[in-house]
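1. Mind looking at a prediction? Sequence and model below.
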Amino acid sequence: MVIPLGPQAAEEHEPDGSAALGYRATWSPGAGRAADARRAVRALLGRASAVSGVPVNPLAELDAQLVANELLVNALRHTSGDCGLRLRLSEDGTELTIAVWDTSREPPRTQPPDPARVGGHGLRLVEMCSRELEVVPFEGGKQVVARLDLTAGDRATRR
C-alpha cells in the first residue's frame, strides 16, 4: 500500500508531541518501485522548503533521491516479503532520515570496490551520501536508516 504525500500523511507526530514532515509507504512483494521512493523524496523536500523556509541544497536533494532509491532497490532485490519506506524531516528542516525496512534479517554488506563489476556499488554510494548509516534488526527483519544533511553542498562536509 502506498500512502500518497498529502496533508494528512505528510505530518507525523513524534513521541514528544512535536510535528515533523514525513512520509510512509509499504509494499507487498513485487509491488514496490524505486521510482516511488525518488518521487516521495522530491515531494517531501519540496514541501519542506516551503514549510521550514530552509533551502535544501540541490545536490543534497539528489543525494537523498539516490539513497532512497538504492535502499529500496536492495530491499526489493534481496528479500521476498513486504518492505517499506519512511522519510522524516527534522523539525528545523536541515536533516532527512530515510529508513527502509524489509523482512530479511541479513544486514546489507558493502562490497569491495571493483570498477569491472556491474552492480554491487549501491551501498557504497549510500555511505558516501549519508552523514550516518545504521542497520537496526527487529523481530522478523531489519531497518536500514540513513541520515542526510540537507544544507551541506559538499559530500566531504556531510560525514
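-> Here it is on my side, so go on.
2. From here on, just use CA atoms for contacts and neighbour counts.
-> Will do.
3. what's the helix or strand for the residue most central in space within the chain?
-> For the chain, the residue lying nearest the average C-alpha position, counting by C-alpha atoms, centre = their mean, turns out to be residue 98 (2.7 Å). Using DSSP states H and E, the secondary-structure element containing residue 98 is strand 95-102.
4. Show me what counts as buried in that strand.
-> Neighbour-count burial for strand 95-102, counted by 16 or more other C-alpha atoms under 10 Å, picks out 95, 96, 97, 98, 99, 100, 101, 102.
5. Give me the helices and strands touching it, please.
-> Where contact means 3 or more C-alpha pairs under 8 Å, 6 or more residues apart in numbering; DSSP states H and E, strand 95-102 is packed against helix 58-78, strand 83-89, strand 141-149.
6. let's see 6 Å
-> Taking 3 or more C-alpha pairs under 6 Å, 6 or more residues apart in numbering; DSSP states H and E as contact, the helices and strands that strand 95-102 lies on are strand 83-89, strand 141-149.
7. here comes the other one, which I'd like you to weigh against the first:
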Amino acid sequence: METGPAPEEGAAPDGPVIQTSAALVGDGADIAQGRHLAAAFLTRVQAEHGLAVSQRAMDLTQLVVSELVTNARKYAPGPVLLNLRILGDLVEIVVWDCDPVLPMARAADAGRVGQHGLEIVMAVAQGFEARREPVGKRITARLALADEPGGAVAGHRPP
C-alpha cells in the first residue's frame, strides 16, 4: 500500500493518498490475485488508517474487482493494471487494459446466461466511468466504504 502527499485531483484535501496497485500479467490467477489485493488493501485501510469499511463494502469491492478484471482478461490481450485508492468515504477501483473498445452494458435479459458483469458493477457502484486512454481504456468504479444507519449503502438513496 502506498501513501504520500495528496495530489490536486481526487484525494482528500488534508490527507495522504491511500492506494495500492498491481500489474496482472495473465498467468491464470489474475482474478483471484485482484480479489486478494482488494481484501488486503481494505483490511489495511481499517487497521492503519482507522477508516470504517463495512462487510458489504469489502464484499462488493472484491466482486467489482473480479468482474472488471475478468472482462479485461477476456477481451484484451496483454497485462491488466489494477489500482485501488481511497477517496474520502469511497474506494475507487480502476482497471486499465490495452483494448480501446469501451464496454457497453447489454439490455436486461433474465434469460441470458452470462455477460452480466458490467450490469452488476453499474448496479452496485456509486460512480462508474469508462474512458479511452492514449493506449487502451480505463474503467473506474467507486463504492461506498460504509453503510448508512438503517442498512442503505452510503451514497445511494432509497427510491
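-> Nice, thanks for sending it over. Please read all numbers here as calculations on a predicted model, not as lab measurements.
8. TM-score for this pair?
-> After superposition, the two chains reach a TM-score of 0.83 (TM-score structural alignment, normalised by the length of structure 1), with 149 aligned residues with a C-alpha RMSD of 2.1 Å.
9. Please identify which of the helices and strands packed on strand 95-102 of structure 1 is closest to residue 64 of structure 1.
-> Evaluated over these, closeness to residue 64 of structure 1 peaks at strand 141-149, with 7.0 Å, by C-alpha to C-alpha.
10. With mean neighbour count and distance to residue 119 of structure 1 as added columns, please give the helices and strands packed on strand 95-102 of structure 1 in CSV.
-> What follows is those, written out as CSV (neighbours: other C-alpha atoms under 10 Å; distance: least, C-alpha to C-alpha, whole Å):
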stretch, mean neighbour count, distance to residue 119 of structure 1
strand 83-89, 23, 21
strand 141-149, 23, 19
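11. between these, which one is nearest to residue 107 of structure 1?
-> Using C-alpha to C-alpha as the measure, strand 141-149 is the one of those that comes nearest residue 107 of structure 1, at 7.4 Å.
12. Run the angle between that closest one and helix 58-78 for me.
-> Between the direction of strand 141-149 of structure 1 and that of helix 58-78, the angle (axes from the mean of the first three to the mean of the last three C-alpha atoms, to 10 degrees) works out to 170 degrees.
13. Could you give the residue range in structure 2 aligned to strand 141-149 of structure 1?
-> On the basis of TM-score structural alignment, strand 141-149 of structure 1 is assigned to residues 136-144 in structure 2.
14. thinking again about what came up before, structure 2: which residue goes with the residue nearest to the centre of structure 1?
-> With TM-score structural alignment as the criterion, the equivalent of residue 98 of structure 1 in structure 2 is residue 93.
15. Please give me every residue in contact with its match.
-> Residue 93 of structure 2 is in contact with 83, 84, 140, 141, counting by C-alpha atoms under 6 Å, 6 or more residues apart in numbering.
16. Need the counterpart of the first one in structure 1.
-> Under the alignment defined by TM-score structural alignment, residue 83 of structure 2 is paired with residue 86 of structure 1.
17. gap between that match and residue 120 of structure 1?
-> Residue 86 of structure 1 is 23 Å from residue 120 of structure 1, where distance means C-alpha to C-alpha, to the nearest Å.
18. ditto for residue 145 of structure 1
-> Counting by C-alpha to C-alpha, the gap from residue 145 of structure 1 to residue 120 of structure 1 is 19 Å.
19. just residue 14 of structure 1 next, same as before
-> Using C-alpha to C-alpha, one gets 35 Å for the distance from residue 14 of structure 1 to residue 120 of structure 1.
20. quick one: which of the two has more around it?
-> For the pair residue 14 of structure 1 and residue 120, the greater number of neighbours falls to residue 120 (15 against 9), based on other C-alpha atoms under 10 Å.
21. So the more buried one: helix, strand or coil?
-> Here residue 120 of structure 1 takes the coil state, with states given by DSSP: H, G, I helix; E, B strand; the rest coil.
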